[in-house]
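> here are the coordinates; sequence isn't available:
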């Protein structure tokens, strides 16, 4: 049980760290003074993440559910923390599909020579939605970490 949770913990840390890096460093860097000139790079990231993240997040959510079921038989206390983490992950998936992903899909399709009038508003809204997702992932990671800590005591 400990090794399974440890593997999930490492995977979740990588995913959360990736999302944090995008929110805290990549997007602010690309949204600086000459924001418009970086849209090609932003579209490239939108395409890449649009292919990778659904798989990574889907697998991570499934693993959270599996580990949670395993913890049901292991310890009620560990189960409660892992359930909290799994429930947050279950919330993150539809949240992502309804909020940041549609905006990401718009950005991917933009004609850079004919941007929509509200393109900067869309980018700023995506940043806000992504920060909310990062906060949810951090909360899930804390719950998972507590669950892991309880398994090794």
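Perfect, I can see it now. All figures in this text were calculated on a predicted structure; none of them were measured in a lab. Numbering: from 1, shown residues only.
> C-alpha from now on. contacts and neighbour counts both.
OK.
> what packs against the helix or strand where residue 81 lies?
Using DSSP states H and E, residue 81 sits in helix 76-98. Secondary structure elements in contact with helix 76-98, counted by 3 or more Cα pairs under 8 Å, 6 or more residues apart in numbering; DSSP states H and E, are helix 39-74, helix 119-152.
> Below is structure B, check it against A:
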């Protein structure tokens, strides 16, 4: 079952990389675009990633559960990683997804007056979620090396 922990590390690691890119590359680029283009880019990103990330988060969590069940030596760090990933899923569903669902239909003509406030709230919450999944990634990596 060693392959399972390797797959878990790769899948969680790639997810962390995508989310790091969103936080520190894509959203800052979108913020520097002219307002109409930035709104359109963020809306498109919300639609695209909003359709993929739920499967990635749940799949990552299930792989880490498998890692925890497969090896008793890895169980401690792996279960903590599972808890962090589950917390990130709950946080996503309750706090980030509602904002994302609103923003994915924004156009320059229909963007609400408070769109900057919503965007900033999403960005701050995303950084908290990112910290959770980075910690989970470290722990699943530790678990995989045991």
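Arrived safely, thanks for sending. Note that the coordinates shown come from a computational prediction; the quantities given were computed from them, not determined experimentally.
> thinking again about what came up before, for residue 19 of the first structure, which of the helices and strands packed on helix 76-98 of the first structure is the nearest?
For those, the distance to residue 19 of the first structure is smallest for helix 119-152, at 6.2 Å, taking Cα to Cα.
> So what does residue 76 of the second structure match up with in the first structure?
Alignment note: residue 76 of the second structure maps to residue 80 in the first structure; criterion TM-score structural alignment.
> Could I get the contacting residues of that match?
Shown in contact with residue 80 of the first structure (Cα atoms under 8 Å, 6 or more residues apart in numbering): residue 147.
> repeat for the one 3 residues further on
The neighbourhood of residue 83 of the first structure, defined by Cα under 8 Å, 6+ apart, consists of 65, 68.
> Tell me the spacing between it and residue 90 of the first structure.
In this structure, residue 83 of the first structure and residue 90 of the first structure are 10 Å apart, going by Cα to Cα, to the nearest Å.
> what's the answer for residue 21 of the first structure, then?
22 Å.
> out of those two, which sits in the busier spot?
For residue 21 of the first structure versus residue 90, neighbours defined as other Cα atoms under 10 Å are more numerous around residue 90 (17 against 14).
> SS state for residue 105 of the second structure?
Secondary structure assignment for residue 105 of the second structure (DSSP: H, G, I helix; E, B strand; the rest coil): coil.
> quick one: what's aligned to it in the first structure?
The equivalent of residue 105 of the second structure in the first structure is residue 109 (alignment by TM-score structural alignment).
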